[in-house]
Structure formats: structure tokens, C-alpha cells
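Student: fold the stuff below for me.
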Amino acid sequence: MLFGSGIAASMIDLFIFHLALQWHHFYDLSTTEVALTIDGFFHAVGWFITVWGLFLLADVRRRAEVHWARWTGAVLAGIGFFQLFDGVVFHKLLRIHQIRYGVDLFVYDLTWIGSAMVLLLIGLLLLRHTRPTQVPA
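Tutor: Sure thing, here's the model as predicted:
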């Protein structure tokens, strides 16, 4: 899940919405310079979480065979969790940034939060479907 959360933060949110589309920054309640500086810290934390997830994967691979379908479920759950947390907490509750400015947010919020819930649900279903079977004692 760490790897998925890091991918959502670093790749999806930062690269697409902050840099490519330039719709928002992590913190939009100050100057552009402050927003870009905080984006840099957000980027660093996102990559730290991604690399941490890869180190955990390497450790699991060293000790046992990786169940890739289960890992995929955890990654999808991590992406969904991060996007849902971002959409609900940062966008709606704290209002430190919105998906976009100068437009009706309903469709954007519905798409952002809805897709996050779908990814989280798919990831959790994959995790449930691939959980190890219990051997009776």
C-alpha cells in the first residue's frame, strides 16, 4: 500500500495535476513561491514513500515468493486510499487546494473521489480474494 500511495502522490497527483495541467499545488493559500516550495516537499515525501514500499517489496522477495496479484491489490488500494484521503481531507475539509479553480467543482470532485473509491474497492477485493488460506490447527 505504501508503494501505491507513493505512486498516487508522486506520479498521478504531482506530475499530472501539479506540473502537466498546472491546475493546483499542494498548498494554494499563499504565494506561487510558497506553493512551489511545498510542492517540492510533497514530491520528496511521495518519492520517499514509493522507495520505502519498494524496499519492503525487496525484503519480501528475499524471504519468500511474491504473490503478484496480492501485491497488485495492495498497490491499487494504496492509490485509492491516497486519492480518497486527498480528495476528502485536503480538498473538502481543510480546503488547502481544490482540483481546479474557476470551474464548477462538482464533476471534478465526483470524478476524483469516485475513482478513488473504485480503485480502493478493487484493491481491497483483490486483497480479500488473494488472502492466504487458513490451515486448521
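
Student: hey, let's count contacts and neighbours off CA atoms from now on
Tutor: Will do.

Student: residues of stretch 80-92 that come out buried?
Tutor: Residues 80-84, 86-88, 90-91 are the ones in stretch 80-92 that count as buried (16 or more other C-alpha atoms under 10 Å).

Student: determine the longest helix present in this protein.
Tutor: Among the segments of the chain that qualify as a helix by DSSP state H, the longest is helix 32-63.

Student: what segments of this structure are helices?
Tutor: Under DSSP H, the chain gives helices at 2-7, 32-63, 68-85, 105-129.

Student: quick one more, to check against the first:
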Amino acid sequence: MGAVDEIVFHQLLHWHHFYDRASGAAGLVSDGLLHAATLSAVVAGLALLADLRRRRTFTPTRWWAAVLLGAGAFQLWDGVVDHKLLRVHQVRYGVDPTGYDVAWIAGAVVLLAAGALLMARARRRPVR
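Tutor: As a prediction, this is how the structure comes out:
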């Protein structure tokens, strides 16, 4: 989810940088660090996926549940901690952020709920 946020809102739409309380150069550096962190998380996730497949314990439902839970957790953290508590950036500048904040956090709740439902379904099934 961090990569989606960084690509869509930082690079394509230019709505904000990861750290907007400094010069444009600092914002670009912070975006680069966020991109490096999200790419590292993707590589680690793919390594875990490969290990599950190698051990023949991969369960698609459990995997997608974990993906949705991780995406929702990132988005909730970003919306509450980064946007509201630390104020490192907002979703969008030059407009009233309330609607964007509500949509961002509601999206996180939807992702978390979908992930939790899938995880509950996966736990009821025996692992192959």
C-alpha cells in the first residue's frame, strides 16, 4: 500500500511528499526513502511467498488476507499517525482535507475488515 500511495499520490498526482515540512529537495529524498522501504517490503514478501510455495504450505486465501491486512494497517497508520498526529504530510493541499482524511481512513478500515474476514475463512480451512 505504501508503494501505491507513493506512486499515485506522490509521483503521478503530485499531491504531497512523504515529508512536506521542508524544501522540495527534502520531500523528494523522503519519497525516495519511502520507495526504498516499500520495495524492500515487496521483495521480503515475495521471498516469504517463495518459501511457502517451496514448503507446499501456500494458501491463496491466507496470503490475500495478509496482503489486505498489511495494506489496511499501513493506510490506517499513515492516515492517523502521519497525517494527523505527526503532520508530516496531508493527503492533499489547497483544499479542505476532511473528506480526503475520512476517505483515506475509511479505505483503511475496509481493507482491514476484508483482510480479517478472509483470514477467518482461511483459519476454518485446514492447511494443505
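
Student: sorry, back to before: for L19 of structure 1, find the nearest of the helices of structure 1.
Tutor: helix 32-63 (9.6 Å; C-alpha to C-alpha).

Student: check the offset of the closest one from the chain's centre.
Tutor: Computed by C-alpha atoms, centre = their mean, to the nearest Å, the chain-centroid distance of helix 32-63 of structure 1 equals 11 Å.

Student: L14 of structure 1 -> structure 2?
Tutor: With TM-score structural alignment as the criterion, the equivalent of L14 of structure 1 in structure 2 is E6.

Student: so who does that match touch?
Tutor: 18, 31, 34-35 (C-alpha atoms under 8 Å, 6 or more residues apart in numbering).

Student: okay, and stretch 89-104 of structure 2 goes to which residues in structure 1?
Tutor: Counting by TM-score structural alignment, stretch 89-104 of structure 2 sits on residues 97-112 of structure 1.

Student: list the buried ones in the matching stretch?
Tutor: For stretch 97-112 of structure 1, by 16+ other C-alpha under 10 Å, it's 97-100, 109, 112.

Student: could you do stretch 48-62 of structure 1 as well?
Tutor: Result for stretch 48-62 of structure 1 [16+ other C-alpha under 10 Å]: buried residues 48-51, 53.

Student: which bit of structure 2 covers it?
Tutor: Using TM-score structural alignment, stretch 48-62 of structure 1 corresponds to residues 40-54 of structure 2.
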